[in-house]
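sequence and predicted model, in that order:
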Amino acid sequence: MELQRLLIPGLKLQHIGGKYERYFVYVPKDFEKYLGKNVYIVTAVIDGREIPLGPRKISRKGKKFIITLPPNLKYIWDKYLYQKIDIILESNL
């Protein structure tokens, strides 16, 4: 069952360093059943402020789904690294 708009609260912002630095959040197993498409319009909610991230692809890392975050917002991600943020996914129908 796919929803038009889905709020996923309390996701830990994570980072992979190295040559190709990436910031991402894991999608909890409880929310995977609501995901149907690979691309959603994504908004991050940090300290009550909504930050539009645009269309993002949901991909797999091992057995888990992840949402990679845009690297051009590194200054925000570094400030909230390993803290909890909320993510809003919207279907782009």
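Cool, got the structure. Residues are numbered from 1 along each chain as shown.

okay, CA-based contacts and neighbour counts for the rest of this
Will do.

pretty sure residue 87 is touching residue 7, no?
Yes: assessed by Cα atoms under 8 Å, residue 87 is found in contact with residue 7 at 5.9 Å.

which helix or strand lies directly C-terminal to the host helix or strand of residue 75?
Using DSSP states H and E, residue 75 maps to helix 74-79. Proceeding N to C from helix 74-79, the next assigned helix or strand is strand 84-90, under DSSP H and E.

returning to that earlier point: quick one: buried residues of the helix holding residue 75?
Within helix 74-79, the residues that qualify as buried are residue 77, counting by 16 or more other Cα atoms under 10 Å.

here's the one I want to compare it with:
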Amino acid sequence: MITVGVKNLKDQLSLYLQYVKNGEKVIITEHNKIIAELSVPAQKDAISTFEQKLVQLSEEGKVILAKRTISLVKKPRIKEKLDYISVLNEIRSDRI
């Protein structure tokens, strides 16, 4: 287990990500308090409990599982950049 402060993690992120890839657990601290932990999942091929529940519901006939693994829905492209100040002002206009 490796402990690193936020600033050092930011400065050498690729190094600590390599540690995680090699199976190490990296504990991230801020002002000597643990705020996060980076680690590789114990079993990469294990089915999550959510997926297990979906399979169970499928076997019970309550849901039908999708046959394709990718979505056919295209994400919309944003053609113009949004000015966040004008968006915030528009949202807040009802508060004035």
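Nice, thanks for sending it over. All figures in this text were calculated on a predicted structure; none of them were measured in a lab.

TM value for the aligned chains?
Scored against TM-score structural alignment, normalised by the length of structure 1, the superposed chains reach a TM-score of 0.24; 41 aligned residues with a Cα RMSD of 4.3 Å.

and residue 87 and residue 7 of structure 1? Which one has more around it.
Comparing residue 87 of structure 1 with residue 7 by neighbour count (other Cα atoms under 10 Å), the higher total belongs to residue 87, at 24 against 15.

ok, which stretches of structure 2 are strands?
Secondary structure of structure 2 by DSSP state E: the strands cover 2-5, 26-30, 33-38.

now these in JSON lines, with mean neighbour count and distance to residue 53 of structure 2?
Shown next, in JSON lines, are the strands of structure 2 (neighbours: other Cα atoms under 10 Å; distance: least, Cα to Cα, whole Å):
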{"stretch": "strand 2-5", "mean neighbour count": "15", "distance to residue 53 of structure 2": "35"}
{"stretch": "strand 26-30", "mean neighbour count": "18", "distance to residue 53 of structure 2": "31"}
{"stretch": "strand 33-38", "mean neighbour count": "13", "distance to residue 53 of structure 2": "27"}
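
okay, these in CSV with distance to residue 84 of structure 2 next?
Listed next are those as CSV, based on distance: least, Cα to Cα, whole Å:
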stretch, distance to residue 84 of structure 2
strand 2-5, 32
strand 26-30, 30
strand 33-38, 30
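
quick one, which of these is nearest to residue 52 of structure 2?
Closest to residue 52 of structure 2 of the strands of structure 2, according to Cα to Cα: strand 33-38, at 24.8 Å.

other residues contacting the closest one?
With contacts defined as Cα atoms under 8 Å, 6 or more residues apart in numbering, strand 33-38 of structure 2 is touched by 20, 25, 26, 27, 28, 29.

quick check: angle from that strand to strand 26-30?
150 degrees (axes from the mean of the first three to the mean of the last three Cα atoms, to 10 degrees).

residue 89 of structure 1 touches residue 6, doesn't it?
Yes: the criterion here is Cα under 8 Å, and residue 89 of structure 1 meets it with residue 6 at 5.1 Å.
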